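K.L.:
Below is the structure, and that's it, no one-letter string:
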């Protein structure tokens, strides 16, 4: 998955089993089992190439997945979707359409339509990837909502609906992340203040999708402890050697200096408004996409250095 994107797909173009598996959130072996047992396989056949799934094939698999998750036996679900004509699959095909822009998320959030929000976000993630969905859709939508002078109705805030929808989608993504680093990678911790908490979780899942063991820690004062104290304790336990820091202002700068003072942690500082800290261990990036790319490279380089050190010892 290059550049922390879950999948890239062009509407109407036949997809491989790997791409369909990533798009639906199931394993490729599950799709092959459904093909072998129930005949729910790809219909595209070309000489000398692998078989490919057409949009109608993906729509049937999507409907199959919905039925199975709702409690229908796999054999019965397969019989149902195989009996549907292509025109009856329109709902499943429409359900994967990508939002036209942040305004679609804003509208759904204001209507408190949680199901639509999750569907729009998941559709975008399946086509352009998690990081691009955050940068191009989710973050601008959240800024629009929070920047409105209309205010939010107490107890029914659109920003909260959008936050819950994002967390639901990235939780689903995280369930299919690799469980072991491939290739080997040093563990990473993402440290973020309250304003950057959601972005931190998006970055964390993107890193996990790249096979990077990741944890997210709040930098605020909680339960009598500080962000730097929690990082030190977590690092002693997990051995983190790469830290991603998201924040702004004096508190973020103090955290940065506390971490950099150890001299053993590589730091990726994220955001155009993050504090300027001059240190050889600090790399400053402006965007979440650059953050993920840089952190993946650092974590893998750290693991390689560790292996080489062990061989020398």
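P.N.:
All right, it came through fine. Remember, it's a predicted structure, so these values are computed and weren't measured experimentally.
K.L.:
Could you use CA atoms for every contact and neighbour count after this?
P.N.:
Will do.
K.L.:
How many neighbouring residues does residue 186 have?
P.N.:
Neighbours of residue 186 under the rule other Cα atoms under 10 Å: 25.
K.L.:
what about residue 36, how many neighbours?
P.N.:
Per other Cα under 10 Å, the neighbour tally for residue 36 reads 11.
K.L.:
can you tell me the helix or strand for it?
P.N.:
Secondary structure assignment for residue 36, by DSSP states H and E: helix 28-38.
K.L.:
Same question for residue 243.
P.N.:
In this assignment (DSSP H and E), residue 243 forms part of strand 242-246.
K.L.:
Who are the packing partners of that strand?
P.N.:
Applying 3 or more Cα pairs under 8 Å, 6 or more residues apart in numbering; DSSP states H and E, one finds that strand 242-246 contacts strand 188-192, strand 266-270, helix 288-312.
K.L.:
Does anything pack onto the second one? Which helices or strands?
P.N.:
Packed against strand 266-270 by the contact rule (3+ Cα pairs under 8 Å, 6+ apart) you find strand 242-246, strand 282-285, helix 288-312.
K.L.:
now with 10 Å?
P.N.:
Applying 3 or more Cα pairs under 10 Å, 6 or more residues apart in numbering; DSSP states H and E, one finds that strand 266-270 makes contact with strand 188-192, strand 242-246, helix 249-260, strand 282-285, helix 288-312.
K.L.:
Could you check the longest one and say which residues are buried?
P.N.:
Yep, that's helix 288-312 we're talking about. 288-296, 298-300, 302-303 (16 or more other Cα atoms under 10 Å).
K.L.:
Of those, just say which sits nearest to residue 161.
P.N.:
Using Cα to Cα, residue 288 comes nearest to residue 161 of the buried residues of helix 288-312, at 22.2 Å.
K.L.:
Second structure for comparison follows:
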């Protein structure tokens, strides 16, 4: 018998992405992609049944080149003409000095999610509609915790590093991005039925204007049905102490971005506040968040705990609040001892 001819192994076809996924990857809105396709004939090479656009790696390479050229100041029509001249089998090589498209304006991001690169590109272009669309998409898809830790915070840090090394340039990028991040976090609706527990009070120390981390924490706590009282940036010391007495919070989280705003004397005052009727006085767990409370800061009170990161901070707060909520699975004797340990 003659040997059978060797069978040819079929290579899997390249993955094609939908318009929404490509828009998030590039940092543009889906409307922008459709506009580029209509105006400059830089659309995908194929469509699926039902006229759905499917973008191949070659299509995306052309779009990346167009984004890079427009970020460098080229008119969209000229950028599209150049991008269409790139052979599909020979996409433009990445510039080793610029990990993301955008040339010298690119943000140094390192190894991050594609959504983070897309958000950075949109912010550098000051493309507010794209920034807004991208933030809405990642918060809906990933939730506030993962979106903050893996997309939003890395982009904010990259913008901060960029303007810190470029004089006063790129401050407008940070302001635009911060504004739309804040607006997107405020649009997250808390769970409709919060747990029947005293609230968690969130505030920035007097003089501290950086409130975005607290806004992310407020959104995440609301999503978990934990009652929150958010007081935002630069709450005066007297107002903070009065808010603690009036609300009787289970925990107080104080944010300080820098050592100059990390007021240890204020922390000691808050830790010493007692609230409630005579004979049934209580006090709040004091949780210190932000890099300002580092080792170089003045010694905080003994009954205080540092929070590191949004996800781990949420776990600490839940250990303080949830075990005391009547009817919850964690309302055990062992669980009720957690707040004392937290405040030690």
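P.N.:
Noted; the coordinates are in hand. What you see is a predicted model, and the numbers here were worked out from it, not measured in a lab.
K.L.:
Overlay the chains and give the TM-score.
P.N.:
Superposed pair, TM-score by TM-score structural alignment, normalised by the length of the first structure: 0.58. Supporting alignment: 213 aligned residues with a Cα RMSD of 3.5 Å.
K.L.:
ok, back up a step: quick one: the helix holding residue 36 of the first structure aligns where in the second structure?
P.N.:
Mapped onto the second structure using TM-score structural alignment, helix 28-38 of the first structure spans no residues at all.
K.L.:
rewinding a little: now distance to residue 107 of the first structure too, for the helices and strands packed on strand 266-270 of the first structure, in a markdown table please.
P.N.:
Below are those laid out as a markdown table (distance: least, Cα to Cα, whole Å):
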| stretch | distance to residue 107 of the first structure |
| --- | --- |
| strand 188-192 | 28 |
| strand 242-246 | 28 |
| helix 249-260 | 32 |
| strand 282-285 | 31 |
| helix 288-312 | 25 |
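K.L.:
quick one, what contacts the most centrally placed residue in the second structure?
P.N.:
Centroid check for the second structure by Cα atoms, centre = their mean gives residue 148 as the closest residue, at 2.3 Å. Residues counted as contacts of residue 148 of the second structure (Cα atoms under 10 Å, 6 or more residues apart in numbering) are 135, 138-139, 142, 154-156, 181, 185, 213, 216-217, 220, 310-311.
K.L.:
Distance of the residue mapped onto it from the first structure relative to residue 141 of the first structure?
P.N.:
Residue 148 of the second structure maps onto residue 134 of the first structure when the alignment is built from TM-score structural alignment. Distance of residue 134 of the first structure to residue 141 of the first structure, given as Cα to Cα, to the nearest Å: 9 Å.
K.L.:
Helix, strand, or coil at the match of residue 148 of the second structure?
P.N.:
Assigned by DSSP: H, G, I helix; E, B strand; the rest coil, the conformation of residue 134 of the first structure is helix.
K.L.:
distance of it from residue 166 of the first structure?
P.N.:
9 Å.
K.L.:
shared neighbours of those two, anything?
P.N.:
Joint contacts of residue 134 of the first structure and residue 166 (Cα under 10 Å, 6+ apart) are 121, 198-199, 202.
K.L.:
All the helices of the first structure, in order from the start?
P.N.:
Here the first structure has its helices, by DSSP state H, at 17-24, 28-38, 55-69, 74-82, 90-94, 102-110, 114-128, 130-133, 139-146, 158-174, 197-209, 227-238, 249-260, 288-312.
K.L.:
For those helices, give me JSON lines that also has distance to residue 277 of the first structure.
P.N.:
Below are those laid out as JSON lines (distance: least, Cα to Cα, whole Å):
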{"stretch": "helix 17-24", "distance to residue 277 of the first structure": "39"}
{"stretch": "helix 28-38", "distance to residue 277 of the first structure": "45"}
{"stretch": "helix 55-69", "distance to residue 277 of the first structure": "48"}
{"stretch": "helix 74-82", "distance to residue 277 of the first structure": "56"}
{"stretch": "helix 90-94", "distance to residue 277 of the first structure": "48"}
{"stretch": "helix 102-110", "distance to residue 277 of the first structure": "33"}
{"stretch": "helix 114-128", "distance to residue 277 of the first structure": "33"}
{"stretch": "helix 130-133", "distance to residue 277 of the first structure": "26"}
{"stretch": "helix 139-146", "distance to residue 277 of the first structure": "25"}
{"stretch": "helix 158-174", "distance to residue 277 of the first structure": "31"}
{"stretch": "helix 197-209", "distance to residue 277 of the first structure": "20"}
{"stretch": "helix 227-238", "distance to residue 277 of the first structure": "16"}
{"stretch": "helix 249-260", "distance to residue 277 of the first structure": "7"}
{"stretch": "helix 288-312", "distance to residue 277 of the first structure": "16"}
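K.L.:
Out of these, flag the one nearest residue 184 of the first structure.
P.N.:
Counting by Cα to Cα, residue 184 of the first structure lies closest to helix 288-312 out of the helices of the first structure; the figure is 6.0 Å.
K.L.:
who does that closest one touch, helix- and strand-wise?
P.N.:
Packing partners of helix 288-312 of the first structure (3+ Cα pairs under 10 Å, 6+ apart): helix 130-133, strand 188-192, helix 197-209, strand 242-246, strand 266-270, strand 282-285.
K.L.:
Export those as JSON lines, with columns for mean neighbour count.
P.N.:
Shown next, in JSON lines, are these (neighbours: other Cα atoms under 10 Å):
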{"stretch": "helix 130-133", "mean neighbour count": "23"}
{"stretch": "strand 188-192", "mean neighbour count": "26"}
{"stretch": "helix 197-209", "mean neighbour count": "24"}
{"stretch": "strand 242-246", "mean neighbour count": "26"}
{"stretch": "strand 266-270", "mean neighbour count": "24"}
{"stretch": "strand 282-285", "mean neighbour count": "19"}
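K.L.:
Please report how far residue 126 of the second structure lies from residue 167 of the second structure.
P.N.:
In this structure, residue 126 of the second structure and residue 167 of the second structure are 18 Å apart, going by Cα to Cα.
K.L.:
Among those two, which residue is more densely surrounded?
P.N.:
Applying other Cα under 10 Å to residue 126 of the second structure and residue 167 shows that residue 126 carries more neighbours, namely 17 against 9.
K.L.:
residues contacting that one?
P.N.:
Residue 126 of the second structure makes contact with 71, 120, 172-174, 176-177 under the criterion Cα under 10 Å, 6+ apart.
K.L.:
Tell me the residue in the first structure aligned with it.
P.N.:
Checking TM-score structural alignment: residue 126 of the second structure goes with residue 112.
K.L.:
and if you look at residue 215 of the second structure?
P.N.:
Structural alignment (TM-score structural alignment) places residue 215 of the second structure against residue 201 in the first structure.
K.L.:
again, but for residue 251 of the second structure
P.N.:
When the first structure is aligned by TM-score structural alignment, residue 251 of the second structure is paired with residue 242.
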